[in-house]
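Asker: Starting from these lines, generate the structure:
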Amino acid sequence: MGNRNNSYIFNYAFVMSLFLLALNDHIFKGLYGNAVTGKLSDLAGLIVLPLFLAYLFPKLKTSTVALSAVLFILWKLPVSQPFTNMLNQTFSLHLGRVVDYTDLFCLLILPLAYLIIKDYKAVLFLKMKNPKLHPAVLAVPCALVLMATSMPQRYLESYRPETGNISFNGVYFDVNHSPAEMLYLLKREGLEPTLDTVGTPTRIHDKEVYISQQKHGLLEKNLSYDDWKKARTAQWRDTLEGEFRASRKHFANMYIIKEFTAGNDTLRNLKFYLYSYSDDKQRARISLYGLNVGKDFNNEQVKKKLTRAYKKTIKRYFKNLDKK
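Answerer: Purely as a prediction, here's the structure:
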């Protein structure tokens, strides 16, 4: 494999990009979740990935920049959706990405990684002189950060105090009953889930979101509200519905439970998807979408309740029901 060149990871560009990638993916995206945070991850990742690959595989160092560019382009194009669906279905993953062609401009950062790999004098100031740390100090966290970037967080939540609604993303679990059997068990408990015939979450069309994005310069100036809605709908289908397309005959239905008791709290309008995720018709997957908890919480209180009560309690309830 040849001797590894530690300077590929012991340089300020790599270290700062790695730190920014971790910070952005695990903090900034959760707090803001806008176009800027999306681009930051792409820019940082396109520095970290080729340098890390060049460090791991010295014989391929001249190809890692091109390889990173190809992988990035494929990931950002719709052509990768069937492959993503296959991985999700085969390994019960929850991979997802937003198709946004403007992300391809981030490829312009790749020459910096190329210059560092080729040892050009113009970027020698980025190299750390005589680092006394073992390479594993950076290599191991780098592998973990890249894997965490590829695999989205298990859940994200947002709370809207003006409505009292909470939205989940990525909170899902499997049960050992078919969708029809789970509906029967819920009805037997007196919960009476009803089918949501709307299909597409109306929150993605919220005009307040459109106005906010315009205000912060995240949209083209001449983009109308109607065109924005069309783009958001297509985006939603490419991401949230992507995993369901792998098996159209088991397409997900969204259900609503008007009132649900979680611990000592009474929750309202619990929304969840219920579907067969694979060819095993005797198993179903439940994916929580949202609920209403009331208007008298601040963000920090809701975050604590989400992590410590709502999510866990709802999941525990369904799991206990699954045992019956």
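Asker: Every contact and neighbour count from this point should use C-alpha atoms.
Answerer: Will do.
Asker: list the buried ones in stretch 236-244?
Answerer: By neighbour count on 16 or more other Cα atoms under 10 Å, the buried set for stretch 236-244 is 236, 238, 239, 240, 241, 242, 243, 244.
Asker: Would you work out how far apart the start and end of that stretch are?
Answerer: Distance across stretch 236-244, first residue to last, is 12 Å (Cα to Cα, to the nearest Å).
Asker: which residues touch residue 46?
Answerer: 68, 69, 106, 107, 109, 110 (Cα atoms under 8 Å, 6 or more residues apart in numbering).
Asker: let's go with 10 Å and repeat that
Answerer: 14, 17, 40, 65, 68-69, 72, 106-113 (Cα atoms under 10 Å, 6 or more residues apart in numbering).
Asker: Show only the entries of the residues you listed found in helices.
Answerer: 14, 17, 40, 65, 68, 69, 72, 110, 111, 112, 113 (DSSP state H).
Asker: How about the fourth one, nearest residue that isn't a chain neighbour?
Answerer: Beyond its immediate neighbours in the sequence, the residue positioned closest to residue 65 (Cα to Cα, 6 or more residues apart in numbering) is residue 50, lying 5.2 Å away.
Asker: Can you give me the neighbour number for that neighbour?
Answerer: By other Cα atoms under 10 Å, 26 other residues sit near residue 50.
Asker: how about the strands in the chain?
Answerer: 156-160, 165-175, 194-195, 253-262, 265-275, 284-292 (DSSP state E).
Asker: before we go on, could you also do this sequence so I can check it against the first one:
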Amino acid sequence: MKNKNQILNPIFIVCLMTLLLNDFYLKQTFSNILTGKISDFVGLIVFPIFIAYIFPNTKKWISIATAILFIIWKTPIVTPIIETINQILPLKVQRAIDYSDYWALIVLPIAHKIINQDRKLTFNSSKLLKFSKIGVASLSFFAICATSMPPPVEIPKGTIYIGEEYTIKKTKEETIEMIKSLGYNVDFYKNLEDSTTIKKYRSRNIPYYQTDNIVIYDDNSKPIDTILNVKYTLYEPKENRTKIEIINVTLSEDGNIQKWQTLKYLRKQYKKTMEKQVIEKLK
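Answerer: Modelled structure (predicted):
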């Protein structure tokens, strides 16, 4: 007997609500490893149950098919397909290759059991049952689509404090020459008196270096963004070792980011960007 009420299962509803909360709030607010894993764990319950609801004849094998698709989705094999989709469609698909996400597969037996259980839900009104299932199914479809779409983010304007220090196995002069070899300027200034992003306990009257117009590239070496300037300090704690501390990055002169959640999120994003675009090339 076909059971088409599994979409109203309490576990499914909780996972669906968690998926929406995570993708539309937690990821933008905290943007950490946990928020990334939450989508995988709850998504692997929501997706097969939703498919089994739409296509009841798949209920015996949809969990296995979901596992196979998930494993393939997390590999570089589908990268050309994603790139083709993103070139053709106005909506963009995003995917992170992280093999630790395979741990989420342990929840698939839960989804399989919910799909194939014989338990039925009883409603006083058949219309209420029908509309409830339609509503949850529509929300499920939206959540499944949204979790693979990059969130619409307004291009930030202003200065973002980074405050991260790295060690380069080169002298200070060699480090400066390496930055210049990447095609960037290295200008020296006596103090940061005009900065508003340095921590209060630090003096603004410190010497710093500034590099302008750092171009950000995607994985296909296409320019996607430009950092107006980055301020940093350089000093040699010992021979052939240079400490570089990235103080802040400025995205545009006309802007002031006020919301601390946004600043926290952007700090993580641009910290990773600077590591990938500059620091890794210096090491």
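Asker: Mind telling me the TM-score for this superposition?
Answerer: Superposed pair, TM-score by TM-score structural alignment, normalised by the length of the second structure: 0.57. Supporting alignment: 191 aligned residues with a Cα RMSD of 3.7 Å.
Asker: Isn't the residue nearest to residue 65 of the first structure up against residue 72?
Answerer: No. Residue 50 of the first structure lies out of contact with residue 72 (Cα atoms under 10 Å); the separation is 11.0 Å.
Asker: hey, what's in contact with both of those two?
Answerer: What both residue 50 of the first structure and residue 72 touch, as defined by Cα under 10 Å, 6+ apart, is the set residue 66.
Asker: Distance check, the residue nearest to residue 161 of the first structure when sequence neighbours are not counted against residue 31 of the first structure.
Answerer: Nearest non-adjacent residue to residue 161 of the first structure, counting by Cα to Cα, 6+ apart: residue 295, 5.2 Å away. Between residue 295 of the first structure and residue 31 of the first structure the computed distance is 20 Å (Cα to Cα).
Asker: Check residue 55 of the first structure too.
Answerer: 33 Å.
Asker: Same question for residue 17 of the first structure.
Answerer: 19 Å.
Asker: And residue 155 of the first structure, by the same measure?
Answerer: Taken as Cα to Cα, the span from residue 155 of the first structure to residue 31 of the first structure is 13 Å.
Asker: In terms of packing, which of those two has more residues around it?
Answerer: residue 155 (15 against 12).
Asker: if I look at that one, how far off is residue 164 of the first structure?
Answerer: 19 Å.
Asker: Can you give me the neighbour number for residue 31 of the second structure?
Answerer: 19.
Asker: Then residue 124 of the second structure?
Answerer: The burial count for residue 124 of the second structure: 7, using other Cα under 10 Å.
Asker: Next, the buried residues of stretch 96-109 of the second structure.
Answerer: 101, 104, 105, 107, 108.
Asker: Aligned counterpart of the second one in the first structure, please.
Answerer: Using TM-score structural alignment as the criterion, the counterpart of residue 104 of the second structure in the first structure is residue 106.
Asker: Then residue 4 of the second structure?
Answerer: Under TM-score structural alignment, residue 4 of the second structure pairs with residue 6 in the first structure.
Asker: and that match, what does it touch?
Answerer: 52, 54, 55, 56, 127, 128, 131, 134, 135, 139.
Asker: Over to residue 241 of the first structure?
Answerer: For residue 241 of the first structure, the contact set (Cα under 10 Å, 6+ apart) comprises 85, 96, 200, 234, 235, 251, 252.
Asker: which one in the first structure is aligned with residue 82 of the second structure?
Answerer: Under the alignment (TM-score structural alignment), residue 82 of the second structure maps onto residue 84.
Asker: doesn't residue 150 make contact with that match?
Answerer: No. Between residue 84 of the first structure and residue 150 there is no contact under Cα under 10 Å: 11.2 Å.
Asker: hang on, the earlier thing: out of the contacts of residue 6 of the first structure, which comes closest to residue 311 of the first structure?
Answerer: residue 139 (33.7 Å; Cα to Cα).
Asker: Roughly how far does the residue mapped onto that closest one from the second structure sit from residue 19 of the second structure?
Answerer: Using TM-score structural alignment, the partner of residue 139 of the first structure in the second structure is residue 137. Distance, residue 137 of the second structure to residue 19 of the second structure, using Cα to Cα: 14 Å.
Asker: Can you give me every residue that contacts residue 66 of the first structure?
Answerer: Contacts of residue 66 of the first structure (Cα under 10 Å, 6+ apart): 50, 72, 110, 114.
Asker: so who does the third one touch?
Answerer: Contact analysis of residue 110 of the first structure by Cα under 10 Å, 6+ apart lists 43, 45, 46, 47, 48, 49, 50, 65, 66, 68, 69.
Asker: at 7 Å what do you get?
Answerer: Residue 110 of the first structure sits next to 46, 47, 65 when contact means Cα atoms under 7 Å, 6 or more residues apart in numbering.
Asker: swap in the first one?
Answerer: Contact analysis of residue 50 of the first structure by Cα under 7 Å, 6+ apart lists 64, 65, 68, 113.
Asker: mind running it again at 10 Å?
Answerer: 8, 14, 56, 61-69, 110, 113-114, 117.
Asker: And it? What does it align with in the second structure?
Answerer: By TM-score structural alignment, residue 50 of the first structure lines up with residue 48.
Asker: related to what we said a few turns ago, quick check: helices, which of the contacts of residue 241 of the first structure are part of them?
Answerer: Using DSSP H, those in helices are 85, 234, 235.
Asker: related to what we said a few turns ago, out of the contacts of residue 66 of the first structure, give me the two with the largest separation.
Answerer: Maximum pairwise distance in these, criterion Cα to Cα, is 15.6 Å, between 72 and 114.
Asker: how close does the residue nearest to the spatial centre of the first structure sit to residue 169 of the first structure?
Answerer: Geometric centre of the first structure, nearest residue: residue 152, 3.6 Å, by Cα atoms, centre = their mean. To residue 169 of the first structure, residue 152 of the first structure is 10 Å away according to Cα to Cα.
Asker: what do you get for residue 286 of the first structure?
Answerer: For residue 286 of the first structure, the distance to residue 169 of the first structure - Cα to Cα - is 12 Å.
Asker: neighbour-wise, which of those two wins?
Answerer: residue 286 (22 against 17).
Asker: contacting residues around the equivalent of residue 95 of the first structure over in the second structure?
Answerer: With the correspondence set by TM-score structural alignment, residue 95 of the first structure lines up against residue 93 in the second structure. Residue 93 of the second structure sits next to 82, 83, 85, 86, 145, 146, 147, 148, 149, 150 when contact means Cα under 10 Å, 6+ apart.
Asker: tally of neighbours for residue 8 of the first structure?
Answerer: 27.
Asker: whoops, residue 36 of the first structure was the one
Answerer: The burial count for residue 36 of the first structure: 13, using other Cα under 10 Å.
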